[in-house]
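1. sequence first, then the predicted structure:
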Amino acid sequence: MKQNNEFLRKRPAERNRRVLFDLSNLILPVLIVVIGLIISTQTYAKLVGYNPKYTDAPFFVTTRKFLFIDKGYPFYNPGLIFLNIMSKGLTDNLIQSVILQSLFPFLVSAGISIVVFFAVSAIRGYGLNKNDNLYGTSRWGTEKDIKKFGLSEKRGVVLAEFQKADVRAKVNPKNTSIQLSLKKLAPLICIAGNTNVLMIAPTRSGKGVGSVIPTALNFPWSIIFFDPKGELFNITSGFRSKFSVVLKFAPKNPDGNTVCFNPLEEIHLDNRIVSDVDLVIQNLFEEAKGGENANSQFFNENAKDMIKTTILHILTADNPEYADKKNLPGVFEIMSLAAKPDEEEGQEGEEQKKSNPGDKLFGEMFETRHLLQGQEAPWLQTLIEAGAGRMLQMNPKVRSDVFSTVFSKLQLFSDPLIAHATGHSDFKLDDFVTSDAPISLYLVVPFAHVDVIAPVFKLLINFMLRRFSDGETSYGEVKLKNRLLFMLDEFPVLGNFPFLVKTMGILAGYGINFFLICQGLNQLVDIYGQNHPFLDHCKTICIYAPGKIEDAKAFTEAIGKESVTKESISTSGSRYAVALNNLNASSQEVARDLMNPDELMHLPPSEALIMNQGMPAYIAKKVVYYDDPRFKNKAYSVRDEKDWLRFKWYFNPLFTLPIGKNGITIGYPSLKFTIYRTDNKEKKTYRYRDSGNCKKGWIVLFTRRKRSMETGFEPLNTMERLEGELKALPSNKGKLVGREKEESDKNQKQNNMTVNDNEDENFNIVDYLESFADIEEISPFQGEMIDGEPPPTTVPLTPDVFSSEAN
């Protein structure tokens, strides 16, 4: 069956159609009058009893029955009847008694013919002026379109609400911020299908209030947030903890309140190890804008080779000394030691090679067995030895420059907070595959540190994408037990994602979708080029009033044109006449943009433009979560503090970090550490207060957690049951607005913090000890031993660490 497509332009109206209207305007009224005349004639003949004196002879007599007309029924000539009446005159008593009754059908038909004449004339005029959509067929979407295309689901990604909602916007004149308020509720525009969503929303446009926070409170499956301000975690993690496992990965959190993730623990120790290590290195070496010059490319390629060889060596070496170094901070530490100057200067030949730490490291790679899953792998041994050989043959000056390039990429892991957060893994990526309960992972970092942490987050995201899309899947089969949404606010600040660009279109088949948020298209163009694929991969686009004319032009052009009829009226006559003598009216079909770029830029703060593939553009109203009964009682819920991860705590010096040039000189006010005696009993927990006068000689002991059970989490509460409990709660709009402002001010203050490092000051042990809240006798310490793991490295604190002047 042929289906009509309203958005395909039709051909112009043909001339035959116009001729048909002209003929109909003449023929139909005449035909109606003739029929009425015949009926009046037959009525007259019947009333006079078919008397030949009054009717003359019949014009036609039926020879057989036809429809309701019997055989032998006579038809009379209206003209002869008229002449007969005129010859006898109207004075005849019989004629006088039947004439009015006989004329009634004729008079009715005459009236009908007049009505038909004007009706056909109007229709003909409309047909001549009808819009044939020669220049475009665009129109605005309706609620029917929203429902037809599946954008009105109850659960999923929240974009906006129907146009009939009453949302008011008020501008604060003091700080020009926009305060939204909801007066009338409307159904949500919500996507629950396997669809990628792109949101274009300038800063301070209300995307958090209108879409990000509502989505976090409405999405019932697994979700990964990029939360550059931390406010999303504070607002939504409480509610999500009631039906999902909440994880907060905040590497720069000064109090150490973060789950930890070691990318090297996710590397497959089989024939996939090389490709996994390459993925780690790709995220560390992001290509610079405009490409690299030959010199930079040379050192970058050699640095990649050096890091790759070292990681492969550390992960697979049959050497217990590397047991606690299988992480990026450990790689940085080992390579830092290898880059030190020769132990004894002035030596030459083999003696110099033996004393050179770099030669020792790369020479060790030839002497050490490398195992995969407990078995020797000759191909891996050959690969590592080849890489080590290239490093040994390198000119010492060149190798020194290569080491400098390596440290420029690994320097972030010298930060003790990042080193702690990446030293081990508190969760496994397989948890997202096997867990019965949804998982909510928040990637939190102060905006000022985004550039530093971006490689770590990219490693995590890329490993997830690679792991979740590994293997085969069939149509309709979802690999993950719970669908996974990547909601990446301020997505462009994370940098380039080559793997995401290539696979984003097919990841939906594995149950993975994306909600990407950026301030403008220029951010994507700047990183991915003019031909970036995100508009192709994202079926649904939500647009707030853009700030750049280029973005407005791109979207209004995509909305399309409509064809409208423009009427022109011209008048003529004498200038001094009482009235104009002539008036001419004409119409013409012209093209018109459904929305101009300036109109889109002037879109009210309470509205959003929704574009979906195959659907007309729809202007919607923004959601106001703190006024909306569907969300306001969920925000700022108390978080369930449960040990979902099933870890046990223990203390282990994963690495030693002296306070000083490579240690904690940055002043983290609430950093805690614990000192142990030689008998493994806890001596005292100290809170580090001020590092400005602390330089050398102290060893920081970090805490870590060890997984004690299998992957996966048990199912928790359902969102439907939780919503039923929350409906009865009182409104807390005032608290929500106030807490939202408080969180915003807090994050702004945190982003403006500056870091001071007074490296040139002399170390003073008295001042140093006074920087702690509580101090007892300091004795050597060591970490607790864990079954199945080699003993940790112990670093005794002996009196000779401190100078005599300080004592």
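-> Done, it's in. Numbers count the residues shown, from 1 in each chain.
2. please make it C-alpha for all contacts and neighbour counts, starting now.
-> Noted.
3. same for the lengthiest helix in the chain, what does it pack against?
-> Ranked by number of residues, the top helix in the chain under DSSP state H is helix 93-129. Judged by 3 or more CA pairs under 8 Å, 6 or more residues apart in numbering; DSSP states H and E, the packing partners of helix 93-129 are helix 15-47.
4. ok, E266 - contacts?
-> Counting by CA atoms under 8 Å, 6 or more residues apart in numbering, E266 touches 428-429, 463.
5. repeat for R399
-> The neighbours of R399, taking CA under 8 Å, 6+ apart as the test, are M391.
6. again with the one 3 residues further on
-> The neighbourhood of V402, defined by CA under 8 Å, 6+ apart, consists of 299-300, 302-303.
7. another one to put next to it:
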Amino acid sequence: MNRKLGRYVKAGALVVCAIAVLSGAFVVWSFNYAAATYLLSRQTAMWKAVVVDGSWRAALDQVVAYWGHPMVMKLVTVSTVALFCEILALVAIGALIYFQPWKVKAPKGAARIATEADLKKAGLLDGVPGKSIVLGSYKGKKIRYSGDSHIYVNGPTRSGKGVGFVLTNGLEWRGSLIALDVKKEMWQEVGPARLAMGQEVFLFSPGSAESHCWNPLDSVSDWPRRSTEIENIANTLMPSPEKGDAFWTATARSVFAGLLGYVLDSKRMERRRTIRSVVRLFSTGKDLASVMKTILNEEPDLHPYVADKFRQHISRDPEQRPSFEAHIMTALNAWNGALMAAATSRSDFDIAQLRRKPFTVFIGTPAGDLGSAEALIRLFIQQVHDVLMRELPGKDEPHKLLMMLDEFYQFGRLPEIVDKTPLVAGYGFKIAIIAQNIPQLDARYGKPIREMLLGNMDVKLNIAVGDKATADYVSEELGRHYILREGWSSSPGKGGMGLRSNSRSGRFEAEPLISSDAVRRFDNRKSLLLVRGHNGAVLDKLHFFLDRDYIEARKKVAGFGEALNVPVLEPLKEGPLFEPAPEAVTAAPEPESVKPAIAAPEPVAAIATPISEPYAVEVLERTASEGVVAATAVEDEEEVISLDLPAFGSLRKLLSESEAVAKTHPVVARLRNVVAEEARTGFLEPGTDISAFIRA
């Protein structure tokens, strides 16, 4: 309605201006006609009527009455030509006054502080609440950015980043939202509003006893894309060192990718497809190469990618293998903790649905725990980025994601996000990178990469600046304007007699629009906005707790806070790592030298072996993957003797522990001899009927 009324007002103003111009032109033409009548015919009647009596219609009435008369037509021509000449003269005078050609002009292209018209031209006054990023206000009007570019927000501690940007956008944004919330302030203040929008709200707080869960491996695709995605996970958790030889880390990443592929591919890992299971592969009591050999023998149907990675590691120098494995264990150290393992044991939300059905995730790891949870948080951010960039949004993905990375420095290096900043347009998400100052980015990425990162961001909001390096950057980005510097000189005049000649000269010098020092001392109630291709603007800061709009909005949704809840994590009940999958096992078990010491799984079959002697029955218990795991001898009217293996497939222990019993129990003696002989020759395979050997 306001826009429609504004158009009517503009149209009315144009009509009034046109009438005024035409009226003025008519008055001037009438004056010209009267003057021409006097000059050409020496008659004063028309002059008196028009000029003295003010009867401006007299000239027009005469022209209408005597139209066609030669003298009248001549007067009309002269007065009309004079009118056009007068108009041209007025235009020329106006141009002279406006352009002032006698003055030295400043060079073109000078910077200036943006006006309301500039902000409108930049599209910052037309943003729709909930679908745009609110940056501040200008003369009471909200300034919003609706483009696809990432946003950089700068401000030291306690400068207003939270109340002026993070909380305000968290309250307004209608799409999916992911935000770092170490103080859990957003959870408490913004969470109710997110629920009121109809969204599910999650608090992912790895390292805490209360947290929603997310399993990084749940978002991994099937083969053949799986290999690329698990390598991305490995790259994120094991980034290349900034200095030194990257060979060890790169090789360790390759091994880690193979282990991730195994956990995702093996039927034994069903219901345990987590990073914690990768850690447990190092905790079997045997070296990793031995575990890999056993897996290759017992699971021949593994994907070639996994099998190749395992064989490559087995073939490496035995003295180097521990170094590669140590790199992996160092990177995965956090998963030795029960809380981290529990927080990544399942997924309460699906990041692939962020553009389909909006939901909110607050990353609420306490500041003191960020060191241990940093790798997982970095992986979460990286995987959200990678999943959303697999393909452009479909018709069933109408919503957008806003990811607010407060304290960006804490996340370590995120090379994928930095490298792909120019490519995000059209993928339906934007990232607000929030840092205390530019030196933080330089320390993490180096100056060249930082310049590339910020150079690809269309919007940079400087809530406050507290250091010289950032102030220099902001001052340079605001641009320069030109100041006229004047000088005077005096010299002896010609002819002597004490006369002097004074002269004045001037030149334009470029100066910062706002100096670096002035940027650091800028009004604490103001912020400096930089937008690509437009003049910098001075905005009023927003305040989540003081601005009336936000106070009223919070009151409306206060009742939803009671519905916020976070599950209490319980330590995982970890059973045997290798649960057999009978249909996947066809190979014989490995010899003792390559079998890892992993807790014995429950037996899946019992083979009763009757013998010819009436007083005894032997039972061999086997599993499909480990072979003999228990031997039992039963005598008529006698006690039951059970020999259970402490580790699966350990024939040596079976033989050694049964030696004493065999001296007094003939059945056990025969059983022991059979097992020893067949193990020595290599003919004892899972499922072998040994009743014939026992009878013999």
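-> Everything's here; your move. Note that the structure is a prediction, hence the values are computed from the model and not measured.
8. TM between them?
-> Superposed pair, TM-score by TM-score structural alignment, normalised by the length of structure 2: 0.64. Supporting alignment: 506 aligned residues with a CA RMSD of 4.0 Å.
9. and of the contacts of V402 of structure 1, the nearest to K248 of structure 1?
-> Of all the contacts of V402 of structure 1, A303 has the smallest distance to K248 of structure 1: 32.2 Å, by CA to CA.
10. looking at structure 2, which of the contacts of E266 of structure 1 hold up?
-> On the basis of both residues aligned by TM-score structural alignment, their matches' CA atoms under 8 Å, what survives of the contacts of E266 of structure 1 in structure 2 is 428-429.
11. just the ones in helices from the contacts of E266 of structure 1, please.
-> F463.
12. can I get the contacts of E266 of structure 1 in a markdown table with distance to T137 of structure 1?
-> What follows is those, written out as a markdown table (distance: CA to CA, whole Å):
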| residue | distance to T137 of structure 1 |
| --- | --- |
| K428 | 52 |
| L429 | 48 |
| F463 | 45 |
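13. pull out the buried residues from the contacts of E266 of structure 1.
-> Buried by 16 or more other CA atoms under 10 Å: 428-429, 463, out of the contacts of E266 of structure 1.
14. and which of those residues is nearest to F497 of structure 1?
-> F463 (11.7 Å).
15. tell me the secondary structure at the residue minimising distance to the centre of structure 1.
-> The residue lying closest to the centre of structure 1 (CA atoms, centre = their mean) is F515, at 1.4 Å. Three-state call for F515 of structure 1 (DSSP: H, G, I helix; E, B strand; the rest coil): strand.
16. which position in structure 2 pairs with it?
-> Here F515 of structure 1 is matched to A432 in structure 2, going by TM-score structural alignment.
17. G520 of structure 1: neighbour count?
-> Residues within reach of G520 of structure 1, counting by other CA atoms under 10 Å, total 22.
18. ok, of the contacts of E266 of structure 1, which one's closest to A201 of structure 1?
-> Distance to A201 of structure 1, by CA to CA, is smallest for F463 among the contacts of E266 of structure 1, at 28.3 Å.
19. and the closest one, what pairs with it in structure 2?
-> In structure 2, F463 of structure 1 lands on Q383 (TM-score structural alignment).
20. contacts for the one helix or strand L182 of structure 1 maps to, please.
-> According to DSSP states H and E, L182 of structure 1 maps onto strand 178-184. With CA under 8 Å, 6+ apart as the test, strand 178-184 of structure 1 has contacts from 165-172, 204-206, 605-606, 623-624, 627-628.
21. and the next element down the chain from that strand?
-> strand 188-191.
22. after superposition, how close is whatever helix or strand comes next after that following strand to structure 2?
-> Sequence-wise, the next helix or strand downstream of strand 188-191 of structure 1 (DSSP H and E) is strand 197-200. Compared with structure 2 after fitting, strand 197-200 of structure 1 has a mean deviation of 1.1 Å; criterion: mean CA distance after the TM-score superposition for structure 1.
23. what stretch of structure 2 lies opposite strand 197-200 of structure 1 in the alignment?
-> Aligned by TM-score structural alignment, strand 197-200 of structure 1 falls on residues 151-154 of structure 2.
24. same deal with stretch 549-562 of structure 1?
-> Aligning stretch 549-562 of structure 1 against structure 2 (TM-score structural alignment) gives residues 468-481.
25. ok, back up a step: going by distance to L83 of structure 1, which of the buried ones among the contacts of E266 of structure 1 wins?
-> Set against L83 of structure 1, the nearest of these by CA to CA is F463 (103.7 Å).
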